[in-house]
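Sharing a model that was predicted from the sequence below.
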Amino acid sequence: MKPSKRAPRKAWEVFPGKNTFYCDGRLITANDKTVLCITASLISLTTGLFLFNDYRITLRDQPYGVYMLFACLLLYFFVMLMLFRTSFSDPGIIPRASSSQSAQVERQLIDADVRKNGYTGYKPPPRVQEIEINGVTMKQKYCFTCKIFRPPRSSHCSICDNCVDRFDHHCPWVSYSSSSS
């Protein structure tokens, strides 16, 4: 009998955040799906109210009313498609450091502090690290949860419990995020 080789686990199977994965890790969403349902319901409700109230008058008074119905339904389906596409896409999650990586970063920071200041006791890593990119000095903040220095424009999201790249596009109304592309 041959020993069975365990297939390597995929990154999404060991993902530490508060996310739910579908379709073998191709779709990702936050645990709380009620916000997505509320958003989809509000879009559907306003479209329905338009069709029930305003469209009836347009259909009765204008000869192009059927075209307006087609345009309205086309826009509705496009908006819903983009909502679900955005909802189930990756927001740009920055991977957390493994325990060995975080220990190495802490050792390097402590060693640098000892060389610089002669300090020999333990203190937590600094909250900011300065790096130079193309001659421009940028500050990276340290995330104590993910144990990484985050790039600019990223922040830790308390809803999905991950550091998210381009946090200014991370939206709870779509139950997760917008695309990071």
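On my side now, so go ahead.

alpha carbons only for contacts and neighbour counts from here, please
OK.

quick one: the strands in this structure?
19-22, 27-30, 93-94, 128-133, 136-143, 148-150, 155-157, 162-164 (DSSP state E).

so which of those strands comes closest to residue 75?
strand 27-30 (23.9 Å; Cα to Cα).

which secondary structure elements does the closest one contact?
In terms of contacts (3 or more Cα pairs under 8 Å, 6 or more residues apart in numbering; DSSP states H and E), strand 27-30 is packed against strand 19-22.

So which bits of the strand it packs on are buried?
Residues of strand 19-22 classed as buried: 19-21 (neighbour count, 16 or more other Cα atoms under 10 Å).

out of the residues you listed, who's nearest residue 151?
Nearest to residue 151 out of these is residue 19 (Cα to Cα; 21.6 Å).

Any figure for the gap between the nearest residue in space to the closest one that is not next to it in sequence and residue 162?
Distances taken as Cα to Cα, 6 or more residues apart in numbering put residue 30 closest to residue 19, at 4.6 Å, once the chain neighbours are dropped. From residue 30 across to residue 162, the span is 11 Å (Cα to Cα, to the nearest Å).

shared neighbours, these two?
residue 18 (Cα atoms under 8 Å, 6 or more residues apart in numbering).

Where is the longest helix in the protein?
Secondary structure assigned by DSSP state H gives helix 65-87 as the longest helix of the chain.

which outside residues touch it?
So helix 65-87 is contacted by 28-29, 36, 40, 44, 47, 51, 55, 58-59, 174-179 (Cα under 8 Å, 6+ apart).

check contacts around the most far-flung residue of the chain relative to its centre.
Largest separation from the mean C-alpha position in the chain: residue 61, at 46.1 Å (Cα atoms, centre = their mean). Shown in contact with residue 61 (Cα under 8 Å, 6+ apart): no residues.

at 10 Å instead, please
Residue 61 makes contact with residue 55, according to Cα atoms under 10 Å, 6 or more residues apart in numbering.

do residue 57 as well
Residues in contact with residue 57 (Cα under 10 Å, 6+ apart) are 51, 65.

Next, find the distance separating it from residue 72.
15 Å.

again with residue 122
Residue 122 sits 63 Å away from residue 72, going by Cα to Cα.

So the two - more neighbours on which side?
Higher neighbour count among residue 122 and residue 72: residue 72, with 16 against 8, using other Cα atoms under 10 Å.

separation between the more buried one and residue 61?
For residue 72, the distance to residue 61 - Cα to Cα - is 17 Å.

now swap in residue 172 and tell me
Taking Cα to Cα, one finds residue 172 at 41 Å from residue 61.

and if you look at residue 30?
Residue 30 sits 46 Å away from residue 61, going by Cα to Cα.

same thing with residue 35?
From residue 35 to residue 61 the distance is 38 Å (Cα to Cα).

cool, and residue 51?
14 Å.

now do residue 18
52 Å.

go on, residue 94?
Taken as Cα to Cα, the span from residue 94 to residue 61 is 55 Å.

okay, pairing it with this:
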Amino acid sequence: MAKPKRVYQVWKGSNKFFFGGRLIFGPDAQSLLITISLIVVPVVIFCVFVARHLLHRFAAYDAGFAILAVAIAFTIYVLVLLLLTSARDPGIIPRNSHPPEEEFSYDTSVQHPLEGPRHTPSLQFPRSKEVIVNGMPVKIKYCDTCMLYRPPRCSHCSICNNCVERFDHHCPWVGQCIGLRNYRYFFFFVSSSTLLCIYVFSMCALYIKFLMDEDYPTVWKAMRHSPASVVLMIYCFVSLWFVGGLTGFHLYLISTNQTTYENFRYRADNRPNVYNRGCISNFLEVFCSRVKPSRNKFRAFVQEEPPLPPPTSRYREPESESTNEPRSKVEDDLEIGGELLKISRRRNSTEVDEELRGRSSNGMHSVASEAELNMGSETQHATSRPEVRNSSWGRRSGSWEISPDTLPRRPPTA
């Protein structure tokens, strides 16, 4: 017996799982190694070439050791926030295995370019709906990939191939989507990285100042004595433009209760922000609200869903009320084929009777010959019936036509 699989083993998104589904990353998780190296390598250089020389600069209470300890502790804190941002479910909405059945409608006016109108209705449902948020209507769209109506502020990430609640953006530096469940940790990571850059820059500048007060009276001589300090200062200055600017931008987004996706997409629409509840309430919503549990149990065993009933029963119900409603495909096709056969037989037998009446004055010989031909035509009708029935097998609805070979032939005239 095959061992049952877990949810993360059959996951349809593009995510990568580690430690038996306990950690979930985006498909570009390898970029996380670059981000870690951009944090760890400069701090190691700082500890070896700068902080080590500051250990004995503050004799009272051995305060110099605090500079090294703060740098290490701050770096560990930033790495933990990075892991909490990139290795957890950002708010993925589980996808459905079939479209929402309660939204089905049936359209019988579908035209086929070759066959004309179809007798079998086609399944359709609305592509968008409106919901009320804070007393204002908000349009939500249907996701063809996840087969669900996206909740408000939800969007489908094309990189992770998932619908994410309160989707902010997909960050390549952390290799994960930023959404409802990890936005708080993302902001703490960015802001803490900004503070770490400021701290390293300040300590390097302080070390240059100590060198100038001793044997290196000019800035250039002090910088030549400690090139590592110069490199770290330049690196931190450039990084501050990135992480510092990102921190300021997200402070603005939090104060107005926006996401990056909403800010860039709806900036030119001038539509009112239905989620803005005031600056203080917006900050409390992000930092003081409880993080919702994940909707996905990645380590749970996969359970097979029962098969859905055929949708034909949905449009058979009105048939008892109105005779104009389309019947099922097989019954409709058989009835049409039988009616055509009766009409063809009735038409030919009538024509034969008329010809017999018109030629009755020609004598008994022609009457006998006509009667023989009539009997032959009836025999031909009897033999052609199974051919007509067999010719309808495999045909599609809307294309019922009886070939001339299966119709009864008219008797030859004398």
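Now that the structure is in, tell me what you want to look at. Quick caveat, the model's predicted, so the values are computed rather than measured.

tell me the most buried of the strands of the first structure?
Across the strands of the first structure, the average number of neighbours (mean count of other Cα atoms under 10 Å) peaks for strand 162-164, which reaches a mean of 25.

how much does it stray from the second structure?
Following the fit onto the second structure, the mean deviation recorded for strand 162-164 of the first structure is 0.9 Å by mean Cα distance after the TM-score superposition for the first structure.

ok, so what distance separates the aligned partner of residue 28 of the first structure in the second structure from residue 150 of the second structure?
Residue 28 of the first structure maps onto residue 24 in the second structure when the alignment is built from TM-score structural alignment. Remark: distance between residue 24 of the second structure and residue 150 of the second structure (Cα to Cα) = 22 Å.

now residue 248 of the second structure
29 Å.

related to what we said a few turns ago, now tabulate the strands of the first structure in TSV and tack on distance to residue 108 of the first structure.
TSV is the format used below for the strands of the first structure (distance: least, Cα to Cα, whole Å):
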stretch	distance to residue 108 of the first structure
strand 19-22	32
strand 27-30	34
strand 93-94	21
strand 128-133	13
strand 136-143	14
strand 148-150	13
strand 155-157	23
strand 162-164	22
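
Which helix or strand contains residue 389 of the second structure?
Element membership for residue 389 of the second structure, per DSSP states H and E: helix 364-391.

which helices and strands sit right next to that helix?
Under the contact definition 3 or more Cα pairs under 10 Å, 6 or more residues apart in numbering; DSSP states H and E, helix 364-391 of the second structure sits against helix 329-358.

so the helix it packs on aligns onto which residues of the first structure?
Across the first structure, nothing matches helix 329-358 of the second structure (TM-score structural alignment).

Next, the angle helix 364-391 makes with that helix.
Here the directions of helix 329-358 of the second structure and helix 364-391 differ by 170 degrees (axes from the mean of the first three to the mean of the last three Cα atoms, to 10 degrees).

From the contact counts, what lies against helix 329-358 of the second structure?
With contacts taken as 3+ Cα pairs under 10 Å, 6+ apart, helix 329-358 of the second structure sits against helix 364-391.

Residue 150 of the first structure and residue 143 touch, don't they?
Yes - the pair residue 150 of the first structure / residue 143 is scored as a contact, 6.7 Å apart, by Cα atoms under 10 Å.

So for these two, which residues contact both of them?
Shared contacts of residue 150 of the first structure and residue 143 (Cα under 10 Å, 6+ apart): 128, 156, 163.

Now distance to residue 135 of the first structure too, for those residues, in TSV please.
TSV is the format used below for these (distance: Cα to Cα, whole Å):
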residue	distance to residue 135 of the first structure
128	18
156	27
163	26
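
ok, those residues vs residue 111 of the first structure, which is closest?
Taking Cα to Cα as the measure, residue 111 of the first structure lies nearest residue 128 of these, at 16.4 Å.

give the contact list for that closest one.
138-143, 149-150.

Show me what it aligns to in the second structure.
Checking TM-score structural alignment: residue 128 of the first structure goes with residue 128.

Could you check how far that match is from residue 33 of the second structure?
Computed with Cα to Cα, the distance linking residue 128 of the second structure and residue 33 of the second structure is 40 Å.

if I look at residue 23 of the second structure, how far off is residue 5 of the second structure?
Distance from residue 23 of the second structure to residue 5 of the second structure, by Cα to Cα: 17 Å.

Tally up the residues packed near the nearest residue in space to residue 291 of the second structure that is not next to it in sequence, please.
Of all residues not flanking residue 291 of the second structure in the chain, residue 181 sits nearest, at 6.0 Å (Cα to Cα, 6+ apart). By the criterion of other Cα under 10 Å, residue 181 of the second structure has 24 neighbours.

just checking, residue 181 of the second structure touches residue 88?
Yes - using Cα under 10 Å, residue 181 of the second structure is in contact with residue 88, at 8.1 Å.

show me the contacts for the most centrally placed residue in the first structure.
Centroid-nearest residue in the first structure, with Cα atoms, centre = their mean: residue 91, separated by 2.8 Å. Residues near residue 91 of the first structure by Cα under 10 Å, 6+ apart: 28-29, 163-167, 169-171, 176-181.

Please name the spatially closest residue to residue 128 of the first structure (chain neighbours excluded).
residue 141 (4.5 Å).

that older thread, what mean distance separates the longest helix of the first structure from the matching residues in the second structure?
So helix 65-87 of the first structure averages 1.3 Å relative to the second structure (mean Cα distance after the TM-score superposition for the first structure).

Run the chain-centre distance for that helix.
24 Å (Cα atoms, centre = their mean, to the nearest Å).

Looking at the alignment, what corresponds to the residue farthest from the centre of the first structure in the second structure?
Using TM-score structural alignment, residue 61 of the first structure pairs with residue 57 in the second structure.

and what of residue 172 of the first structure?
Taking TM-score structural alignment, residue 172 of the first structure has residue 172 as its aligned residue in the second structure.

need the contact list for its match.
Residues 26-32, 35, 86, 159 are the ones in contact with residue 172 of the second structure under the rule Cα under 10 Å, 6+ apart.

if we go to 7 Å?
Taking Cα atoms under 7 Å, 6 or more residues apart in numbering as the criterion, residue 172 of the second structure is in contact with 28, 31.

For it, give its distance to residue 248 of the second structure.
Distance of residue 172 of the second structure to residue 248 of the second structure, given as Cα to Cα: 19 Å.

which non-adjacent residue is nearest residue 160 of the first structure?
In space, residue 160 of the first structure is closest to residue 18, 4.8 Å off (Cα to Cα, 6+ apart).

measure the match of residue 28 of the first structure to residue 184 of the second structure for me?
Distance from residue 24 of the second structure to residue 184 of the second structure, by Cα to Cα: 17 Å.

ditto for residue 92 of the second structure
16 Å.
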